[in-house]
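Asker: what would the 3D arrangement of this be:
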Amino acid sequence: MDRRNFLKVVAGATVIAVNPSLIRGNLYAADGALYQTYEKAQLVDAAGKPIKASALAKEVTYIFNYPYASTPCMLINLPQPTDKEVTLKSDSGETYVWKSGVGKERTIVSYVAICTHQMTHPTPNDSFIGYVPKAKKTMAYDKSGIIVCSSHLSAFDAGAGAKVLGGAATQPLASVVLEVAADDTIWAIGVLGQDKFHDYFKEFRPELKEFYGGPAEAKKLVSISAKTVKLTEYSKEIIQY
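Answerer: All right, here's what the predicted structure looks like:
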């Protein structure tokens, strides 16, 4: 996200315009946090080389862990520019505004890859959640080019803040706020929307031990950089309906 762009948060009748890079802490509406900043992290490839926005393949699901060592997020370069100023609402009644995609063509988006229905997420073993390219079909919705959780066929609009299109989910995926720097590098700076991190840590303790050594390691905040790989490299098996 360009530093000149602003994130608008709607809380009742009050509109607050803020620069995400300058926030340290939470923005609150009536019922809870809408946006939280974390340590700024540069997206890098498996070799530690900075990923350039212009080099991202179209309609490929990339995965990086942020803001915690164990919380997977999706990075997608969509085939067309995203919507702008999308108003979304969480299950707890919070209303917030998803600004748009980033990059020169406004096509790059990122969302926390933990389904808001029952927290299905990618693991090193398998993944039931990911982006379905326009050329493929999905049982979850009548159109593709969307994010689908194949566990219960929840569908999310990748170009509109991951708002729910269908299925069992009742609120959008939380989005990762990105910045694209002047040198075309990509940085994660925070999370917008109602996240599932606390419930995720509680529900998947055995998994956190298996893949990350335990809850303490899994809950470490990511800083400096976040390794980013294709979903097909992150998970051994991809299940998509």
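Asker: only C-alpha atoms for contact and neighbour calcs from this point on.
Answerer: OK.
Asker: so the nearest residue to residue 169 once chain neighbours are set aside versus residue 24, what's the distance?
Answerer: Nearest non-adjacent residue to residue 169, counting by C-alpha to C-alpha, 6 or more residues apart in numbering: residue 117, 4.5 Å away. Note on residue 117: its distance to residue 24, by C-alpha to C-alpha, to the nearest Å, is 29 Å.
Asker: to check against the first, give me the structure of this:
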Amino acid sequence: MERRGFLSACAAVAGASQIGVLSEVWAVAAAPYAGTPCFLLDLGRPVVAARELLRADGSAYDWSGGVGPSRSIVAYSAICAHKLAYPTREVSFIRFQPDRSPTSDGDVIHCCADHSVYDPSAGARVMSGPAPQPLAAIVLEYDPERDALAAIGTVGAEQFDAFFHKYDFKLALEYGQGHARQPAGDTTVVRELAQYCRQTIRC
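Answerer: The predicted structure is shown next:
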């Protein structure tokens, strides 16, 4: 996708003061498209920029770090970089995992489909598993006067075309033909993951 197209459909996602409560159960919003979920997280500590993250093709990019009053809020595409697993209304194999589990550390994004683990405090770089690249990052902008967040773009390895191709039939049934590809609107609803889908797989 072109950055300009997403900028013209800038999506205000939530007041920053509200995210901390949601992050305990993993907030999900639609960005940059109506049918592409993203994780919106307050990690509870300042998150510094990450340099020289690598896409699967070897090209490098930088990630600007957290935003908000404490620079602790981050957002990433919730589409796994391995086989494009994502949170559906029925089930989610990918989630933010605050606590250590038998298969990974805590404070990670863990996809239980094939055990790809990402570090949300470092641009969602791959910590372990078969994913060939980090999750795409949603670029956030914080307005302190309004205590408002806006998604203004993406950075990293975008896989949206591959996602829409793989799940075309399913997304058409859920959103209507072509609607999942529409840019997220001026505002998008932020939900706890438990409210977004019926079952979250833990591993």
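Asker: so what does the residue nearest to residue 169 of the first structure match up with in the second structure?
Answerer: Aligned by TM-score structural alignment, residue 117 of the first structure pairs with residue 82 of the second structure.
Asker: quick one: residue 126 of the second structure from residue 111 of the second structure, how far?
Answerer: 11 Å.
Asker: shared neighbours of those two, anything?
Answerer: residue 117 (C-alpha atoms under 8 Å, 6 or more residues apart in numbering).
Asker: so for the two, which sits in the more crowded spot?
Answerer: Taking other C-alpha atoms under 10 Å, residue 126 of the second structure and residue 111 do not tie; residue 111 has more neighbours (30 against 24).
Asker: quick check: that one touching residue 97?
Answerer: No - the pair residue 111 of the second structure / residue 97 is not scored as a contact, 9.7 Å apart, by C-alpha atoms under 8 Å.
Asker: returning to that earlier point: pick out whichever of residue 117 and residue 24 of the first structure has more residues nearby.
Answerer: Ranked by neighbour count (other C-alpha under 10 Å), residue 117 of the first structure and residue 24 place residue 117 first, with 18 against 12.
Asker: surely that one is in contact with residue 172?
Answerer: No - with contact defined as C-alpha under 8 Å, residue 117 of the first structure does not reach residue 172; the gap is 9.6 Å.
Asker: alignment lookup: residue 53 of the first structure to the second structure.
Answerer: In the second structure, residue 53 of the first structure lands on residue 16 (TM-score structural alignment).
Asker: contacting residues around its match?
Answerer: 68-69, 73, 142, 147-149.
Asker: what do you get for residue 208 of the first structure?
Answerer: 70, 201, 214-215, 218.
Asker: any quick ChimeraX command for the buried ones out of those residues?
Answerer: Buried residues among the contacts of residue 208 of the first structure (16 or more other C-alpha atoms under 10 Å), as a ChimeraX selection:
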select :70,201,215,218
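Asker: got a markdown table for the contacts of residue 208 of the first structure, with distance to residue 86 of the first structure and secondary structure too?
Answerer: Shown next, in a markdown table, are the contacts of residue 208 of the first structure (distance: C-alpha to C-alpha, whole Å; DSSP: H, G, I helix; E, B strand; the rest coil):
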| residue | distance to residue 86 of the first structure | secondary structure |
| --- | --- | --- |
| 70 | 28 | coil |
| 201 | 29 | helix |
| 214 | 37 | coil |
| 215 | 35 | helix |
| 218 | 32 | helix |
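Asker: would JSON lines of the contacts of residue 208 of the first structure with distance to residue 140 of the first structure be doable?
Answerer: Below are these laid out as JSON lines (distance: C-alpha to C-alpha, whole Å):
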{"residue": "70", "distance to residue 140 of the first structure": "27"}
{"residue": "201", "distance to residue 140 of the first structure": "27"}
{"residue": "214", "distance to residue 140 of the first structure": "34"}
{"residue": "215", "distance to residue 140 of the first structure": "33"}
{"residue": "218", "distance to residue 140 of the first structure": "31"}
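Asker: so residue 136 of the first structure sits right up against residue 143, yeah?
Answerer: No - with contact defined as C-alpha under 8 Å, residue 136 of the first structure does not count as touching residue 143 (9.1 Å).
Asker: of these two, which one has the most company?
Answerer: Under the neighbour definition other C-alpha under 10 Å, residue 136 of the first structure and residue 143 were set side by side, and residue 143 has more, 15 against 10.
Asker: quick check: that one touching residue 137?
Answerer: Yes - using C-alpha under 8 Å, residue 143 of the first structure is in contact with residue 137, at 7.3 Å.
Asker: what does residue 146 of the second structure align to in the first structure?
Answerer: Checking TM-score structural alignment: residue 146 of the second structure goes with residue 183.
Asker: burial count for that match?
Answerer: 8.
Asker: need the contact list for it.
Answerer: Residue 183 of the first structure neighbours (C-alpha under 8 Å, 6+ apart): none.
Asker: could you check how far it is from residue 42 of the first structure?
Answerer: Taken as C-alpha to C-alpha, the span from residue 183 of the first structure to residue 42 of the first structure is 12 Å.
Asker: go on, residue 98 of the first structure?
Answerer: 21 Å.
Asker: looking at these two, which has the bigger crowd around it?
Answerer: More crowded of residue 98 of the first structure and residue 42, by other C-alpha under 10 Å: residue 42, with 25 against 22.
Asker: for that one, give its distance to residue 181 of the first structure.
Answerer: Where residue 181 of the first structure is concerned, residue 42 of the first structure sits at a distance of 10 Å (C-alpha to C-alpha).
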